[in-house]
Structure formats: structure tokens, C-alpha cells
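A.B. asks: Next comes the sequence, and after it the predicted model I'd like to discuss.
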Amino acid sequence: MAIHELFAYIRVKGAERAIAFYVEAFGAKEKFRLVEPNGRVGHCELELGKGVLMLSEEFPEYGILGPQSVGGASVTLHLHVDNADALIDRAVTAGATVTRPPQNHFYGERSGSVRDPFGHEWSIGHEVEHLSPEEMQRRYTAMFSKA
């Protein structure tokens, strides 16, 4: 059996606000959403570049809860972009909080991290030098050798 794609599917408290945030902060484009008669967002798909982020409102009656309800996120979503600093600034302007300021890293990327207003963690980076896995490992090992 072949795997054709992988989609991140997040749960949020306040799906309407989250959708608006992802559009403003990351330039997401809404593909579609399914809404219950009471207004609860059951499913939404947002395009982020070539990727799709799926999201739904929390469904506590089924144990489907977001980071704010469970005390934090267990995954980080990574956006590979043209300019990490600019997108981090844009996300902060839209309401995100910087958890790790952007900086250059041993693996050839400049990246930083933000927490969105709904508790999800986002790593945002761009390539500053193209490195082989062997060179990354060499640098990684050297970093621990200095300690």
C-alpha cells in the first residue's frame, strides 16, 4: 500500500478565530469548511503553500481536545518559507508569541518558533546553506563535543 500524502489535522478551541488567524498570520487560503447547524466547525481545510492543514473545533464529547484544554501541544508544525524572520514577525503581529527567536542553526537553516493563540507550536525557517546529512551530523557531534 502506498502513502500518497500526509496532512496535519489540528483541534482548536475557537475554530472561527483560528481560521482567521492562520489566514492573517501565514497567508493560508481556505479550501472549504463543514459547519454544524449550531455553528461549530466540524472540519476545515486550509492551503499553506503546497500543503494542507486540516482543523476542527474541539469535540469534548468525543475526547477531541486542543492544546489549550490539555495543557500544551505535543507536536510542532514546521513551515519552510522564503524569509523566516518576516513570517515570524507577521505571525506575532497577528497574535502569536515568540517562543524561540529566529537564529542560524548548525543544520543550515535560520529558524525560530511561535505559539499561536490556540496553543499550537510553529517552527518557521528558511535555508541559509545547503548541507549534506553527513555535514549536519559532523556539526551536531561537534556541538556536543564543546560542552
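C.D. replies: Looks like it arrived, so ask away.
A.B. asks: rest of the way, CA atoms for contacts and neighbours
C.D. replies: Fine.
A.B. asks: for this structure, what spans make up the strands?
C.D. replies: In order along the chain, the chain carries the following strands (DSSP state E): 8-12, 29-35, 41-48, 51-57, 76-80, 97-104, 109-115, 121-127.
A.B. asks: Please point out which parts of the fifth one sit buried.
C.D. replies: Just to be clear, that refers to strand 76-80. Within strand 76-80, the residues scored as buried using 16 or more other C-alpha atoms under 10 Å are 79-80.
A.B. asks: Which strands or helices does that strand pack on?
C.D. replies: If you count contacts as 3 or more C-alpha pairs under 8 Å, 6 or more residues apart in numbering; DSSP states H and E, strand 76-80 packs onto strand 121-127.
A.B. asks: Can you list the neighbours in contact with the strand it packs on?
C.D. replies: By C-alpha atoms under 8 Å, 6 or more residues apart in numbering, the residues outside strand 121-127 that reach it are 73, 75-84, 87-88, 102, 108-116.
A.B. asks: okay, now the one to match up with it:
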Amino acid sequence: MAIHELFPYLCVHDAKAAIEFYCKVFEVKEIFRLTEPSGRIGHAELDFHNGAILMISEEFAEFGILSAKTLGNTSVSLHLHVDDADAVVARAVAAGATLDMAPQDQFYGERSGVFHDPFGHRWNVGHSIEKLTPEEMQRRYTAMFTDAG
């Protein structure tokens, strides 16, 4: 079996507002939208550059498709690798996101911050600050727990 692509598909309570938020914060473009006659957005695609596509839909409770907000939380984190994590996190917070962790240098060679968007989805946004081998990352990870205890 060959897997060609993986597309995150987010269900949100207000797709129009979510599309506006994501386009503003991540500086991406909407490329496609299907809208019911009632105005409910059944499907939209945002181009995150380099072939990365984020898909979005409204809730469809009649089919069991519910948003993170309706469910009360999400178990998924979306990790977005960018040029400037500080700038993206600042834009997100200014646009209504809830800051979970301000950007800071991490053991795995990234500077990253974490926020929940206004639609209940968790984003970890980072940029590279150093290139590390898996062995060095593991050493630092182990040290984090060893030094803490």
C-alpha cells in the first residue's frame, strides 16, 4: 500500500470564522469551498504551502461529526513548522487564541509555543534553532526527567 498524502480535517462550530482566523494567523489561502444552500460550509480547503492542505467543515451532528468545542476538548495537537514561531503565536493570540505556552527554546532543537484556537483545536507552532541527531534528542529528553527528580 502506498500512502500519498495526509490531510488534517478539522470540524469547527463556525467554519467561516475559522477560515478567516487560519488565513490571517497562518498567512494561508482558501482554495476551495462547498456551501449548502442554507450557508453551512460542508467542506473547505486551505493551502498551507508546499502541498500541505488543511480541510475544514462545519459540524454535522446528524452524522456524528462534532467540533472540538462541542466535545469540550481535543486529543489532537497540530504541529506547524514555520519560519518564526514567536510571530505566528503572537498573531494567533491577537486574533483570539488562548495561549497555553509562550514560545521558548525546547530540548528537541526548536523554539515553539502552544495555543488553542478559538474553535478548540490545539496548535504547537515551532521553528528550528539547531539540528540534532535522534540520539542527542533522547539524551536531552532523558536528562530532563533525571534532573527533575
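C.D. replies: Alright, I've got the coordinates. Nothing here was measured: the structure is a model prediction, and the numbers come from that model.
A.B. asks: Please report the TM-score between the two superposed chains.
C.D. replies: Scored by TM-score structural alignment, normalised by the length of structure 1, the superposition of the two chains gives a TM-score of 0.98; 147 aligned residues with a C-alpha RMSD of 0.7 Å.
A.B. asks: before we move on, the earlier item: just put the strands of structure 1 in TSV and tack on distance to A2 of structure 1.
C.D. replies: Shown next, in TSV, are the strands of structure 1 (distance: least, C-alpha to C-alpha, whole Å):
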stretch	distance to A2 of structure 1
strand 8-12	18
strand 29-35	25
strand 41-48	23
strand 51-57	18
strand 76-80	23
strand 97-104	36
strand 109-115	30
strand 121-127	28
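A.B. asks: rewinding a little: going by neighbour count, which of the contacts of strand 121-127 of structure 1 are buried?
C.D. replies: For the contacts of strand 121-127 of structure 1, buried by 16+ other C-alpha under 10 Å: 73, 79-80, 84, 87-88, 102, 108-116.
A.B. asks: Pull the most distant pair out of the residues you listed.
C.D. replies: Farthest-apart pair in these is A73 and G108; separation 26.0 Å (C-alpha to C-alpha).
A.B. asks: Spit out the contact partners of K31 of structure 1.
C.D. replies: 44-47.
A.B. asks: quick one: which of the strands of structure 1 is nearest S145 of structure 1?
C.D. replies: Of all the strands of structure 1, strand 97-104 sits nearest to S145 of structure 1, with 19.3 Å by C-alpha to C-alpha.
A.B. asks: And that closest one, what's buried?
C.D. replies: Under 16+ other C-alpha under 10 Å, the buried positions of strand 97-104 of structure 1 are 97-98, 102.
A.B. asks: Summarise which helices and strands that strand is packed against.
C.D. replies: helix 84-94, strand 109-115.
A.B. asks: can you redo these as a markdown table with distance to V52 of structure 1?
C.D. replies: Below are these laid out as a markdown table (distance: least, C-alpha to C-alpha, whole Å):
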| stretch | distance to V52 of structure 1 |
| --- | --- |
| helix 84-94 | 18 |
| strand 109-115 | 19 |
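A.B. asks: and E57 of structure 1, which of the ones you listed is closest to it?
C.D. replies: strand 109-115 (18.0 Å).
A.B. asks: Give me the mean deviation of the closest one from structure 2.
C.D. replies: Strand 109-115 of structure 1, aligned to structure 2 and superposed, deviates on average by 0.6 Å (mean C-alpha distance after the TM-score superposition for structure 1).
A.B. asks: In terms of secondary structure, what does that strand contact?
C.D. replies: If contacts are counted by 3+ C-alpha pairs under 8 Å, 6+ apart, strand 109-115 of structure 1 sits against helix 84-94, strand 97-104, strand 121-127.
A.B. asks: any idea how far it is from the chain center?
C.D. replies: Centre-to-centre, strand 109-115 of structure 1 and its host chain are 10 Å apart (C-alpha atoms, centre = their mean, to the nearest Å).
A.B. asks: That strand vs strand 97-104, what angle?
C.D. replies: In terms of direction (axes from the mean of the first three to the mean of the last three C-alpha atoms, to 10 degrees), strand 109-115 of structure 1 departs from strand 97-104 by 180 degrees.
A.B. asks: Quick one: work out the angle between strand 109-115 of structure 1 and strand 121-127.
C.D. replies: Going by the same axes, to 10 degrees, strand 109-115 of structure 1 makes 160 degrees with strand 121-127.
A.B. asks: which residues sit against strand 109-115 of structure 1?
C.D. replies: 84-85, 88, 91-92, 96-105, 121-129.
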